[in-house]
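Peer 1: Provide a 3D model corresponding to the input given below.
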Amino acid sequence: MRPRSIVLFERLYLGAWALGLINTGLNWSQTMRQFSAGGAVAVSPVLLYASTAIGLLIPLVLWFFITRRASLVAKWVLVVLFAIGLGSIALATLDGRLPSGLAGIVAVTATVLQAVAIGCLFQPDAREWFGEEAAEVKS
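Peer 2: Here you go, the predicted model:
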């Protein structure tokens, strides 16, 4: 049976993922306009669809390996990707590029949910799930 922290992580993380999906839909027309009118580097719609699909799939792969396979590697990949994303949101906020209105609220809410979810991965029962406690005892 999975520990309580892992179950809570799963709920929060998938909730954040769903908000990200909603945000993708909210911003889709603006994203299409930006990339098709990209000046010297116009992007094909096929590339945009593919990169969006991959961007939505990667978190699900990490979720699977964290919650179903207790992968310590997936946990740390997620932590690193979250840190990069957090830095990106901070820079967007400082530059005034964070979306305003509903899209901005959804983005910030999803980020907070992800932060709380990732915090669950460092609880004692989750650390045991990943085999971290056993490794510390042997040291």
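
Peer 1: use CA for all of it now, contacts and neighbours both
Peer 2: Will do.

Peer 1: Mind listing what's buried along stretch 28-39?
Peer 2: 32, 35 (16 or more other C-alpha atoms under 10 Å).

Peer 1: contacts for it?
Peer 2: 42-45, 48 (C-alpha atoms under 8 Å, 6 or more residues apart in numbering).

Peer 1: Now do the buried residues in the top helix by length along the chain.
Peer 2: Scanning the chain for the helix with the most residues, using DSSP state H, yields helix 4-36. Using 16+ other C-alpha under 10 Å as the test for burial, helix 4-36 gives 5-10, 12-17, 19-20, 23-24, 32, 35.

Peer 1: can you pull out the helices in the chain?
Peer 2: So, for the chain - with DSSP H - the helices run 4-36, 45-67, 72-95, 101-120, 124-129, 132-138.

Peer 1: To compare with the earlier structure, here is another sequence to fold:
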Amino acid sequence: MRPRSILLFERIFLVYVLSGLASGIWSMLHISSFVPAGMPPRMMAAMPVFMIGGVIGTLVVDLLLWFFIARRGADIARWIFVILFALGVVGVLRSLFGHPQFMLPAMVMLITVARLVLDGICTALLFRPDAVRWFKGQRMPGDLGDTFS
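Peer 2: This is a model prediction of the structure:
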């Protein structure tokens, strides 16, 4: 039986993944609102392909992380998730307070910040005591699996 922290992680992570898909779709539909002026026509024509590839690639990585964290209890997947979260924090802070080449629309930034919060909650859940025991492969207290064997 999976611990409560992992079950919560799984539910919140599903919202995280769905919000990423929503952000990607919204971005593709509104591509002209954040493409810098003067972009060469060939690059503009290639943007949807790169955006679709990015959405699909992100979805694949998210689903692999979900599977290995929430279903297999792979500790290495947990640490990959933490590293990606840290990189996400740096990226969001840079886009909010740095001087990017172009500004993302407010809707995309709002979804990005909301996703970062969800990602932070998921990361915290992976380090609760019941989750740590589960990643170590230890039995959960109250697990009655061997009671009648």
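
Peer 1: still on that earlier bit, next, format the contacts of stretch 28-39 of structure 1 as TSV and append distance to Phe122 of structure 1 and neighbour count.
Peer 2: Below are the contacts of stretch 28-39 of structure 1 laid out as TSV (distance: C-alpha to C-alpha, whole Å; neighbours: other C-alpha atoms under 10 Å):
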residue	distance to Phe122 of structure 1	neighbour count
Ala42	42	11
Val43	40	15
Ser44	41	12
Pro45	40	12
Leu48	35	15
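
Peer 1: Can you name the two of the residues you listed that sit furthest apart?
Peer 2: Pairwise distances across the contacts of stretch 28-39 of structure 1 (C-alpha to C-alpha) peak at 10.5 Å, for the pair Ala42 and Leu48.

Peer 1: what do we get in structure 1 for Ala86 of structure 2?
Peer 2: Under the alignment (TM-score structural alignment), Ala86 of structure 2 pairs with Ala83 of structure 1.

Peer 1: neighbours of its match, just the number please.
Peer 2: 13 (other C-alpha atoms under 10 Å).

Peer 1: what's near enough to touch it?
Peer 2: Listed by C-alpha under 8 Å, 6+ apart, Ala83 of structure 1 has no contact partners.

Peer 1: got it, and Leu59 of structure 2?
Peer 2: Residues in contact with Leu59 of structure 2 (C-alpha under 8 Å, 6+ apart) are 17, 21.

Peer 1: Map it across to structure 1 for me.
Peer 2: By TM-score structural alignment, Leu59 of structure 2 lines up with Leu56.

Peer 1: now Gly120 of structure 2
Peer 2: Aligned against structure 1 by TM-score structural alignment, Gly120 of structure 2 finds its counterpart in Ala115.

Peer 1: Cheers, nothing more for now.
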